[in-house]
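Engineer: For reference, the sequence and a predicted model appear below.
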Amino acid sequence: MPASLIDPADLATIEEQLGRLPRGLIRVAWRCADGHPGVVVTTPRLPDGTPFPTTYYLTCPKAVAGCSTLEAQGVMAEMTRRLSWDAELAARYAAAHEAYLADRRTLGEVAEIDGVSAGGMPTRVKCLHVLVAHALAAGPGVNPLGDEAVELLREFPFGECLGAR
């Protein structure tokens, strides 16, 4: 398992953001415009041995709240429907799935979750939080539906966290 590169001040902030002690943290992958951690990278196997497929974990409370609102508004279902008829989008989303797996493999191999990314990739959308975390950590152009969700979040209080991204 890779060693944690989390600064103690960031760890305290992340614990406050989550309302619990975070597990399996490696590093901060993206920061809000004000410098606070917004996305962290986690180990593919937690310290207690549990396989954990969520490599990129959204910690910014404004982003988490915004994603939950978008999910409640039916954005996931609409995105999943688009994957069924938009071949180009489906191909780009499948590529995002492969990129996610490649990133996780650099952190370690976990047979139980080999080939399983997160957020419903590559065929559906089941968690905007994961897609947004991936889009923010990887940068624009890697996860098309994560990028779309990030743009939708600009209209929420999270928009101020995005800065110039």
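Structural biologist: That came in fine, so what should we check first?
Engineer: going forward, measure contacts between C-alpha atoms and count neighbours the same way
Structural biologist: Fine.
Engineer: Taking the centroid of this structure, which residue is nearest it?
Structural biologist: A133 (2.4 Å; Cα atoms, centre = their mean).
Engineer: What strand or helix carries the residue lying closest to F156 once chain neighbours are set aside?
Structural biologist: Nearest residue to F156, sequence neighbours excluded (Cα to Cα, 6 or more residues apart in numbering): G66, at 6.3 Å. Here G66 sits within helix 61-72, counting by DSSP states H and E.
Engineer: Mind giving me the packing neighbours of the next helix-or-strand element following that helix?
Structural biologist: Toward the C-terminal end, the helix or strand that comes next after helix 61-72 (DSSP H and E) is helix 75-85. Judged by 3 or more Cα pairs under 8 Å, 6 or more residues apart in numbering; DSSP states H and E, helix 75-85 is in contact with helix 87-105.
Engineer: Over to V41. Which of the three states is it?
Structural biologist: strand (DSSP: H, G, I helix; E, B strand; the rest coil).
Engineer: Quick one: residues contacting it.
Structural biologist: 25-29, 55-57 (Cα atoms under 8 Å, 6 or more residues apart in numbering).
Engineer: take the one below as the second:
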Amino acid sequence: MVAEQLGRAPRAIRAVAARCPSGHPAVVQTSPRLEDGTPFPTLYYLTCPRLTSLVSTLEASGLMKEMTERLADDEELAAAYLAAHHAYLAERDAIEPLGTDVSAGGMPGRVKCLHVHVAHALAVGPGVNPFGDETLLRLADGWPGGGCES
């Protein structure tokens, strides 16, 4: 199913971390290294085509720039985002340490990829990744919704 969603063979999948309301995979957890040993720091990967498309539309709107700018002005938000970064690293390092403090999605200094933040938020639940949670709220009218094709 994940290969069908991605249109290619998936790499380094460990588990389905979250599902669409229809039961299809929405997020997969990946290994910290690819099969050939190459580091792959993205622990959670969004696979739901509908959700991926909706997130891409938000990215194209310039939302990531606005979110990054808010980090400089909102200490509480910046602290929550830093905590999300540390939580992400701790989860990944519990599987296999990569010896780096690079997590994903630009954490903790900028917002680079909303797909990563949404995947993280869906995998671990609300209250951990503030930008993942915020993005999901912005998408509430379009996802989740029933009748997901895949």
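Structural biologist: On my side now, so go ahead. None of the values given here were measured: they were computed from a predicted structure.
Engineer: that older thread, and for the residue mapped onto the residue nearest to F156 of the first structure from the second structure, the neighbour number?
Structural biologist: Counting by TM-score structural alignment, G66 of the first structure corresponds to L54 in the second structure. Residues within reach of L54 of the second structure, counting by other Cα atoms under 10 Å, total 17.
Engineer: Compute the distance between the closest residue to L58 of the first structure other than its chain neighbours and R82 of the first structure, please.
Structural biologist: Sequence neighbours aside, V39 is the residue nearest to L58 of the first structure in space, at 4.5 Å (criterion: Cα to Cα, 6+ apart). Using Cα to Cα, to the nearest Å, V39 of the first structure is found at 27 Å from R82 of the first structure.
Engineer: Tell me which of those two has more neighbours.
Structural biologist: For the pair V39 of the first structure and R82, the greater number of neighbours falls to V39 (27 against 14), based on other Cα under 10 Å.
Engineer: so the more buried one sits right up against Y57, yeah?
Structural biologist: Yes. Counting by Cα atoms under 8 Å, Y57 is a contact partner of V39 of the first structure at 5.4 Å.
Engineer: where do the contact lists of those two overlap?
Structural biologist: In contact with both V39 of the first structure and Y57: A133, using Cα under 8 Å, 6+ apart.
Engineer: The counterpart of G146 of the first structure in the second structure in helix, strand or coil?
Structural biologist: Under the alignment (TM-score structural alignment), G146 of the first structure pairs with G132 of the second structure. Here G132 of the second structure is helix, with the state taken from three-state DSSP.
Engineer: So what does E155 of the first structure match up with in the second structure?
Structural biologist: Alignment note: E155 of the first structure maps to D141 in the second structure; criterion TM-score structural alignment.
Engineer: quick one, what contacts that match?
Structural biologist: By Cα under 8 Å, 6+ apart, D141 of the second structure lies in contact with nothing.
Engineer: so it sits in a strand?
Structural biologist: No. Assigned with three-state DSSP, D141 of the second structure falls outside any strand and is coil.
Engineer: State the distance from it to L71 of the second structure.
Structural biologist: Taken as Cα to Cα, the span from D141 of the second structure to L71 of the second structure is 26 Å.
Engineer: Same check on T57 of the second structure?
Structural biologist: Taken as Cα to Cα, the span from T57 of the second structure to L71 of the second structure is 22 Å.
Engineer: Between these two, which is the more surrounded one?
Structural biologist: L71 (19 against 12).
Engineer: Now check the first structure for the residue matching that one.
Structural biologist: Looks like L71 of the second structure aligns to L83 there (TM-score structural alignment).
Engineer: Could you find the closest non-adjacent residue to that match?
Structural biologist: Looking at L83 of the first structure with Cα to Cα, 6+ apart, the closest residue is A90, at 5.1 Å.
Engineer: Measure how buried that neighbour is and give me the count.
Structural biologist: Neighbours around A90 of the first structure, by other Cα under 10 Å: 21.
Engineer: can you tell me how far it sits from L70 of the first structure?
Structural biologist: Taking Cα to Cα, one finds A90 of the first structure at 21 Å from L70 of the first structure.
Engineer: try E148 of the first structure
Structural biologist: 11 Å.
Engineer: Looking at these two, which one has more neighbours?
Structural biologist: L70 (18 against 15).
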